[in-house]
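# Provided below for reference: sequence and predicted model.
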Amino acid sequence: MTLENKTVIVTGSSRGIGKAIALAFAKAGANIVLNGRKPIPTELVEEVQAYGVKVHTILGDMSDFESAKRLIEETKEVFGSVDVLVNNAGITNDKLLMRMSEEDFDQTIAVNLKGTFNTIRHATKVMLKQRSGTIINLSSVVGLVGNVGQANYAASKAGVVGLTKSAARELAARGITVNAIAPGFIETEMTDVLADKMKEQAVGQIPLKRFGQVEDVARAAVFLSENNYITGQVINIDGGMVMNG
């Protein structure tokens, strides 16, 4: 589908990958709904508007069912449609299993997995009536292969893959596509704080021998929204780190 004047929601879009995705869709001509738990920086709103598109901000924690409902309903009221939903909002709370509290586990699942369910649950009501729509969920290569100290995060992101595939099967008959993107090591504020030795070890696992850029993920999101014959897939943006047979 062409993205000109379409409505795109990007959750967790105030920085990093979410910000890059919002800007990429704005560049393609889509109207953007920015979302975060804290106020969206004015500079980002202006950066999106510079592409000549409309921007609306809606604050809310997507792990809350009613907040997710308000995100979708307000978007529909403001723009008249919900054409693309990008579920990017997520958290990490890394600890080894023996030190991980119940709260560490529950909170990560609530934001990363339940939050994705919440927005899909409400968006499908609009998209089913439209008989069209694109849902893109951010998973992670960690959800595919696991990682030490990230049992909660890996479980949440593996859950996103199962949710994606199930939703894709349910919604395909109404022309709605549902896919996931699984980033590997992407240069963000989260990777900036890693020690040099950890960065070297990470690069050693990547066949392309470098971290990815947020724009690499953003381009994949735009591609998936423009191709309505791809659904139920997980696209790895990881420099070859995970190669599924």
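Structure's in. What do you need?

# going forward, measure contacts between C-alpha atoms and count neighbours the same way
Noted.

# any idea how far Q107 is from M98?
Applying CA to CA, to the nearest Å, the value for M98 to Q107 is 17 Å.

# How far does the helix or strand encompassing F105 sit from its chain's centre?
Under the criterion of DSSP states H and E, F105 resides in helix 102-109. Relative to its chain's centre, helix 102-109 lies at 19 Å (CA atoms, centre = their mean, to the nearest Å).

# ditto for stretch 119-135
Counting by CA atoms, centre = their mean, stretch 119-135 is centred 16 Å from the centre of its parent chain.

# So for it, what gets flagged as buried?
Residues of stretch 119-135 classed as buried by neighbour count (16 or more other CA atoms under 10 Å): 119-124, 126-127, 132-135.

# Identify those among the residues you listed that sit within helices.
The helices, defined by DSSP state H, take in 119-124, 126-127 from the buried residues of stretch 119-135.

# Mind putting those into CSV with distance to I32?
Output for those, formatted as CSV (distance: CA to CA, whole Å):
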residue, distance to I32
T119, 16
I120, 17
R121, 20
H122, 18
A123, 15
T124, 18
V126, 17
M127, 17
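
# got another, please set it beside the one above:
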Amino acid sequence: MATLTGKKALVLGGSRGIGAAIVERLAADGAETTFTYGGSAEAAQALADKTGAKTVQADSADRVAVGKVIADRGALDILVVNAGVGVLGPALELDPKAVDRMIDINVRGPYHAAVDAARQMHDGGRIVIIGSVNGDRMPFPGGAAYALTKSAVQGMVRGLARDFGDRGITVNSVQPGPVNTDLNPEDGPMKELMHSFMAIKRHAQPEEIAGMVAYLVGPEAAIVTGAQHSIDGGFGA
């Protein structure tokens, strides 16, 4: 069913993995979809050819560049912020510049993108930020900085939901656990450790994350806002 026909959507970070699955789902549901990419030009073009979506190159750490992309799209109905990075390792050994860039992409980027989009968004619009179950639980060492950014998303979502609620704009976070992507393959070296924390001991597929996003941006979720939606096989249970 083309539940999003007539809606204009922008996905920040959409060329690979979860982002690509979200682009595919939004386009399949009828939305006029644009997505940004960083360095994966070939993958972005292939996805655009497959879905009919439009592509725009933008560094998700560059607030001005992302703001221009949003402004150029005009009044959006849907914004999905998928762009994110993970910097893991002992806190005493991590490169501070790498941590700062992660904060730029995972925290500052989604906040400013949401605010910029809301300025010109249609009433009743939808904003979804892809967070992580690590915002709730970090069960192994080396993830403090990453977990910090994903916990920040939770507070951001709660606050912006109240700021935009009088216009019917919903703001939600989707919190995946382990997902089968290039960066975290289901047969990778972290498989056994991650699955040991889960009730359903497998990685999610990107299409499953996209399905939850599709619900949140669809017509049935108009009252769902300010919430964290975990899809993690019980990782955080």
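That came through fine. All figures in this text were calculated on a predicted structure; none of them were measured in a lab.

# hang on, the earlier thing: closest one of the ones in helices among the buried residues of stretch 119-135 of the first structure to A195 of the first structure?
T119 (35.1 Å; CA to CA).

# nearest residue to the closest one other than its sequence neighbours?
In this structure, T119 of the first structure finds its nearest non-sequential neighbour in A68, 5.2 Å apart by CA to CA, 6 or more residues apart in numbering.

# Test my guess that the one you found contacts G60.
Yes - counting by CA atoms under 8 Å, G60 is a contact partner of A68 of the first structure at 7.4 Å.

# who's more crowded, the two?
With neighbours defined as other CA atoms under 10 Å, A68 of the first structure and G60 compare such that A68 has more, 24 against 19.

# What residues does that one make contact with?
60-62, 115, 118-119, 122 (CA atoms under 8 Å, 6 or more residues apart in numbering).

# next one: F223 of the first structure
So F223 of the first structure contacts nothing (CA under 8 Å, 6+ apart).

# Just tell me what it corresponds to in the second structure.
By TM-score structural alignment, F223 of the first structure lines up with Y215 in the second structure.

# can you give me the helices in the first structure?
Counting by DSSP H, the helices of the first structure are 16-27, 42-49, 65-79, 102-109, 115-130, 142-145, 151-171, 189-192, 196-204, 214-226.

# can you list the ones you listed in a markdown table and add distance to A89 of the first structure?
Putting the helices of the first structure into a markdown table (distance: least, CA to CA, whole Å) gives the following:
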| stretch | distance to A89 of the first structure |
| --- | --- |
| helix 16-27 | 8 |
| helix 42-49 | 17 |
| helix 65-79 | 12 |
| helix 102-109 | 11 |
| helix 115-130 | 8 |
| helix 142-145 | 15 |
| helix 151-171 | 12 |
| helix 189-192 | 14 |
| helix 196-204 | 24 |
| helix 214-226 | 14 |
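
# Can you tell me which of those helices is most buried?
Between the helices of the first structure, the one whose residues have the most neighbours on average, counting mean count of other CA atoms under 10 Å, is helix 16-27 (a mean of 24).

# Distance from that helix to the middle of the chain?
The chain centre lies 11 Å from the centre of helix 16-27 of the first structure; the measure is CA atoms, centre = their mean.

# helices or strands next to it in the packing?
strand 7-10, strand 31-36, helix 42-49, helix 214-226 (3 or more CA pairs under 8 Å, 6 or more residues apart in numbering; DSSP states H and E).

# Show me what that helix is in contact with.
3, 8, 10-13, 31-32, 34, 44, 47-49, 51, 53, 88-89, 188-189, 214-215, 217-219, 221-222.

# Where does that helix end up in the second structure?
Under TM-score structural alignment, the match for helix 16-27 of the first structure is residues 17-28.

# Now the matching stretch on the first structure. Mean distance?
When the first structure is superposed, stretch 17-28 of the second structure averages 0.4 Å from its matched positions, counting by mean CA distance after the TM-score superposition for the first structure.

# just to revisit the earlier point, for the contacts of A68 of the first structure, which one is nearest N147 of the first structure?
G115 (21.9 Å).

# so the closest one touches E66, yeah?
No - contact criterion CA under 8 Å: G115 of the first structure and E66 do not qualify, at 10.7 Å.

# For N106 of the second structure, see how far away G155 of the second structure is.
From G155 of the second structure to N106 of the second structure the distance is 13 Å (CA to CA).

# could you say what helices and strands the lengthiest strand in the first structure packs with?
Assignment by DSSP state E gives strand 176-183 as the longest strand of the first structure. When contacts are defined as 3+ CA pairs under 8 Å, 6+ apart, strand 176-183 of the first structure sits against strand 133-138, helix 151-171, helix 214-226, strand 234-237.

# Residues contacting that strand, please?
127-128, 131-141, 160-161, 164-165, 167-168, 171, 217, 220-221, 224, 228-238.

# G204 of the first structure is nearest to which of the helices and strands packed on strand 176-183 of the first structure?
Per CA to CA, nearest to G204 of the first structure of these: strand 234-237, 16.3 Å.
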